[in-house]
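Undergrad: What follows is a predicted structure for the sequence shown.
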Amino acid sequence: MKKGLLKKLFATTLVGAMAISMVACGGEDAGEKDALTKIKEKGELTVGMSVDYAPYEFFVMENGKKKMVGMDLEILKEVAKDIGVDFKVEEMEFKGICTAVQAGQVDIGLSGLSPDEKRRELVDFSDIYFEAEQGILINKKDVSKIKKLEDLKGLKVGAQLGSIQADIANTIPDVKTKFLEEVPVLIQDLLAGNLDAVIVELPVADVQSVIHPELARAEEKVQDEAGGGSAIAVPKDQKALLDQINKTIKRLIDEEKIDSFYKDAVELSKSEVVGE
């Protein structure tokens, strides 16, 4: 009788201890604040950007001072306003933005990012806020020679490191590629004759051809199998933050503000762009 009673008491105690442990673990998970709550509590949204990509984000000189401008910056202002916080831009290399979001170094990434499969392994993405196709930027003297992607076979082609455009460049037979962090440096190489072409998004190609009249866009657009469009990078499994950002994007699209931001950024790019 005593042995049976002891066994029952031990079993009851063990089950009770396990239950308490499970509740404690569950309490920790339940008590973990989501990303949106943390952003609201600190009163600031930190954003990873590579500020060298007109018309998305770039610097201009205004009254002798360097000023950050661009379509993405205007979208960021609206996202922060809707959350009810200030924002802070953390400048970084383009290829490291999604990694920084994943590691919690910044709250979101906003830098003309296309949501490809490799990036989706690191972060979640908002809805597409801007659709853009790919293009080939060349010297005007080559417009009759370089009209489409196939014409770049065996030539020297540049693209931003870690970008969709770099992936496209790698599909060209016998191509000699040059991948760099900063697009303006690639543009200078193109102007100097060190590159035959630079693959960029069409808006970027159009802006660069305005800044540098000696450049032009190749006749045919580049077919991008990965799909075009730009989205905002968000930490994985942060539904509240993602929903909030998507709400802002929908509002801006419905109000036709993103088109307005784009047009304004193109006009600003006609001024003195720092780094070009």
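TA: Okay, I see it. Numbers count the residues shown, from 1 in each chain.
Undergrad: Only C-alpha atoms from now on, for both contacts and neighbour counts.
TA: OK.
Undergrad: starting at the chain centroid, how far to the helix of greatest length in the chain?
TA: As assigned by DSSP state H, the longest helix anywhere in the chain is helix 2-31. Here helix 2-31 is found 48 Å from its chain centre; the criterion is CA atoms, centre = their mean, to the nearest Å.
Undergrad: what comes up buried for that helix?
TA: Using 16 or more other CA atoms under 10 Å as the test for burial, helix 2-31 gives no buried residues.
Undergrad: What are the boundaries of the helices in the stretch 101-250 of the chain?
TA: All helices of the stretch 101-250 of the chain, identified by DSSP state H, counting those that start in this stretch, fall at 117-120, 164-169, 183-192, 202-211, 239-254.
Undergrad: can you list contacts of stretch 28-43?
TA: When contacts are defined by CA atoms under 8 Å, 6 or more residues apart in numbering, stretch 28-43 is touched by residues Leu45, Ile83, Gly84, Val85, Asp86, Asp107, Gln238, Ala240, Leu241.
Undergrad: If any of these are buried, put those into a PyMOL selection.
TA: To isolate the buried members of these in PyMOL, using 16+ other CA under 10 Å:
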select buried, resi 45+83+85+86+107+241
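Undergrad: Need the contacts of stretch 28-43 in TSV (columns: distance to Glu74).
TA: Below are the contacts of stretch 28-43 laid out as TSV (distance: CA to CA, whole Å):
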residue	distance to Glu74
Leu45	14
Ile83	15
Gly84	15
Val85	15
Asp86	13
Asp107	17
Gln238	23
Ala240	22
Leu241	19
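Undergrad: right, and the pair among the contacts of stretch 28-43 with maximum separation?
TA: Greatest spacing in these, by CA to CA: Asp86 and Gln238 (19.8 Å).
Undergrad: For Lys147, list the residues it contacts.
TA: Contacts for Lys147 were tallied using CA under 8 Å, 6+ apart; they are Ala218, Glu219, Glu220.
Undergrad: between these, which is nearest Val175?
TA: Distance to Val175, by CA to CA, is smallest for Ala218 among the contacts of Lys147, at 17.1 Å.
Undergrad: I'd guessed the closest one sits against Gly135; true?
TA: Yes. Shown here, Ala218 and Gly135 form a contact pair, counting by CA atoms under 8 Å, at 7.0 Å.
Undergrad: related to what we said a few turns ago, mark which of the contacts of Lys147 are buried, thanks.
TA: Neighbour-count burial (16+ other CA under 10 Å) applied to the contacts of Lys147 gives Ala218.
Undergrad: Isn't Val234 up against Val106?
TA: No. Contact criterion CA under 8 Å: Val234 and Val106 do not qualify, at 9.4 Å.
Undergrad: Neighbour count for these two, which is higher?
TA: Val234 (27 against 22; other CA atoms under 10 Å).
Undergrad: What separation do you get for that one and Cys98?
TA: Using CA to CA, to the nearest Å, one gets 8 Å for the distance from Val234 to Cys98.
Undergrad: try this one next to it:
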Amino acid sequence: MAYLALPKTALVAAVALGLGSASAVMAQTPTVNVVTDPSFVPFEMMDADTGEMIGFDMDIINEVAERAGFDVNLTTMEFNGIIPAVQTGNQEIAIAGVTITEERAEIVDFSDPYYDSGLRIIVRADNDSVETIDDLAGMNIATKIGSTSYDYLTEKFGDDAEITPYPGTSDMYMALLGRNVDAAFYDAPNVAYFSQTRGEGRTKVVGPLYEGQQYGIVFHKGSDWVEPTNEALEAMRDDGTYAEIYEKWFGEAPNEE
């Protein structure tokens, strides 16, 4: 078989064109810096076997990323550093069970709500003196640094209770089990998860749901990813993907009206 030799200039041009096309294809999917809290189970937690972050939020952001058209470069940090990291632009997106509040919305942008939550009380199983939030007056209450539960407690009690903020939820629950605090007050799904797993038989959740809240995905102000994310979340609800992820982590279908 005879081969047709290309002029050197034509060959170089062809190679350059091929490389340029490959680069263009590779550049089609941008990588976005996403930050989360490594200890908010079952929303985000480290898989001891794989060393990867798993959880409800992780499944949500990965599905959103696929639909919105970006790859996730995931970073973890303590919760109280997440909003500042996004606000300053060090991180583009955050997903960590972040409650949408007016104060936070002044410095970052939020997606549409993707989870309905609230705050609950958890005490040791042998504590029969606490039934409502008012019963916590004069007690030592654990919560998490930078959380809306901390804000709620300080506004509710002021100096009428000893409020102890912890950097992580595991520290908070260990303080409760170790009798260093009388109760813990935090996001309802996390409280329920602990009570049903590591705290089973040793703790109980009491009282009603306080301060109904909604979680949102966080973006720096003016981010171009807000609208594609909202579109992805809506599509996930419409085609049942959201319900599948929800049931995977919470054992029941979401209550959506």
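TA: Perfect, thanks for sending it. What you see is a predicted model, and the numbers here were worked out from it, not measured in a lab.
Undergrad: Touching both of Val234 and Cys98 of the first structure, which residues are there?
TA: Gly109, Val123.
Undergrad: mapping the contacts of Lys147 of the first structure onto the second structure, which are still in contact?
TA: Retained contacts for the contacts of Lys147 of the first structure in the second structure, judged by both residues aligned by TM-score structural alignment, their matches' CA atoms under 8 Å, are Ala218, Glu219.
Undergrad: Closest to Glu267 of the first structure out of the contacts of Lys147 of the first structure?
TA: Among these, Ala218 lies closest to Glu267 of the first structure (CA to CA), at 21.8 Å.
Undergrad: so what's the aligned residue in the second structure for the closest one up against?
TA: Residue correspondence, TM-score structural alignment: Ala218 of the first structure in this structure matches Val206 in the second structure. By CA under 8 Å, 6+ apart, the contact set of Val206 of the second structure is Arg120, Ile121, Ile122, Val123, Val130, Glu131, Thr132.
Undergrad: Distance-wise, check Val206 of the second structure relative to Ile122 of the second structure.
TA: From Val206 of the second structure to Ile122 of the second structure the distance is 6 Å (CA to CA).
Undergrad: do the same with Leu74 of the second structure
TA: Distance check for Leu74 of the second structure against Ile122 of the second structure: by CA to CA, it reads 31 Å.
Undergrad: more crowded one of the two?
TA: Neighbour comparison, Leu74 of the second structure and Ile122: the larger count goes to Ile122, with 28 against 17 (by other CA under 10 Å).
Undergrad: got the contact list for the more buried one?
TA: If you count contacts by CA under 8 Å, 6+ apart, Ile122 of the second structure has them with Ala183, Ala184, Phe185, Val191, Ser195, Thr203, Lys204, Val205, Val206.
Undergrad: ok, the residue lying closest to it once chain neighbours are set aside - how many residues close by?
TA: Of all residues not flanking Ile122 of the second structure in the chain, Val205 sits nearest, at 4.4 Å (CA to CA, 6 or more residues apart in numbering). Neighbourhood size, Val205 of the second structure [other CA under 10 Å]: 22.
Undergrad: Met68 of the first structure too?
TA: Applying other CA under 10 Å, we find 17 residues neighbouring Met68 of the first structure.
Undergrad: Report the secondary structure state of it.
TA: When classified by DSSP: H, G, I helix; E, B strand; the rest coil, Met68 of the first structure comes out as strand.
Undergrad: Can you name the residues that contact it?
TA: Contacts of Met68 of the first structure by CA under 8 Å, 6+ apart are Val51, Glu57, Phe58, Phe59, Val60.
Undergrad: looking at the second structure, which of these still make contact?
TA: The contacts of Met68 of the first structure retained in the second structure, by both residues aligned by TM-score structural alignment, their matches' CA under 8 Å: Val51, Glu57, Phe58, Phe59, Val60.
Undergrad: Please identify which of these is nearest to Leu252 of the first structure.
TA: Proximity of those to Leu252 of the first structure (CA to CA) peaks at Glu57, which lies at 17.7 Å.
Undergrad: give the contact list for that closest one.
TA: When contacts are counted by CA under 8 Å, 6+ apart, Glu57 of the first structure touches Met49, Ser50, Val51, Met68, Val69, Gly70, Met71, Asp72, Leu73, Ser111.
Undergrad: Now with 10 Å, please.
TA: Glu57 of the first structure makes contact with 49-51, 68-74, 110-112, 265, 269, according to CA atoms under 10 Å, 6 or more residues apart in numbering.
Undergrad: Just give me the match in the second structure for it.
TA: Counting by TM-score structural alignment, Glu57 of the first structure corresponds to Glu44 in the second structure.
Undergrad: how close does that match sit to Pro38 of the second structure?
TA: 6 Å.
Undergrad: got any residues that touch both of the two?
TA: Shared contacts of Glu44 of the second structure and Pro38 (CA under 10 Å, 6+ apart): Met53, Ile54, Gly55, Thr76, Ala96.
Undergrad: Those into CSV, with extra columns for distance to Ala142 of the second structure?
TA: Shown next, in CSV, are those (distance: CA to CA, whole Å):
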residue, distance to Ala142 of the second structure
Met53, 26
Ile54, 26
Gly55, 24
Thr76, 23
Ala96, 20
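Undergrad: Can you say which two of those are spatially most distant?
TA: Applying CA to CA across these, the maximum distance is between Gly55 and Thr76, 13.5 Å.
Undergrad: joint contacts of the two?
TA: When contacts are counted by CA under 10 Å, 6+ apart, Gly55 of the second structure and Thr76 have Pro38, Glu44, Met45 as shared neighbours.
Undergrad: how near is the last one to Ile54 of the second structure?
TA: Right, the one you point to is Met45 of the second structure. Per CA to CA, Met45 of the second structure is found 6 Å from Ile54 of the second structure.
Undergrad: Tell me the residues that contact both of those two, please.
TA: Joint contacts of Met45 of the second structure and Ile54 (CA under 10 Å, 6+ apart) are Pro38.
Undergrad: Could you check which of the two is surrounded by more residues?
TA: Set Met45 of the second structure next to Ile54 and count neighbours by other CA under 10 Å: Met45 wins out with 21 against 17.
Undergrad: residues in contact with that one?
TA: So Met45 of the second structure contacts 36-39, 51-58, 76 (CA under 10 Å, 6+ apart).
Undergrad: mind putting the residues you listed in CSV, distance to Met26 of the second structure included?
TA: Shown next, in CSV, are those (distance: CA to CA, whole Å):
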residue, distance to Met26 of the second structure
Thr36, 26
Asp37, 30
Pro38, 30
Ser39, 33
Gly51, 27
Glu52, 25
Met53, 25
Ile54, 27
Gly55, 29
Phe56, 29
Asp57, 27
Met58, 24
Thr76, 26
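Undergrad: Can you tell me which of these is closest to Tyr173 of the second structure?
TA: Checking the contacts of Met45 of the second structure against Tyr173 of the second structure with CA to CA, the nearest one is Ser39 at 11.9 Å.
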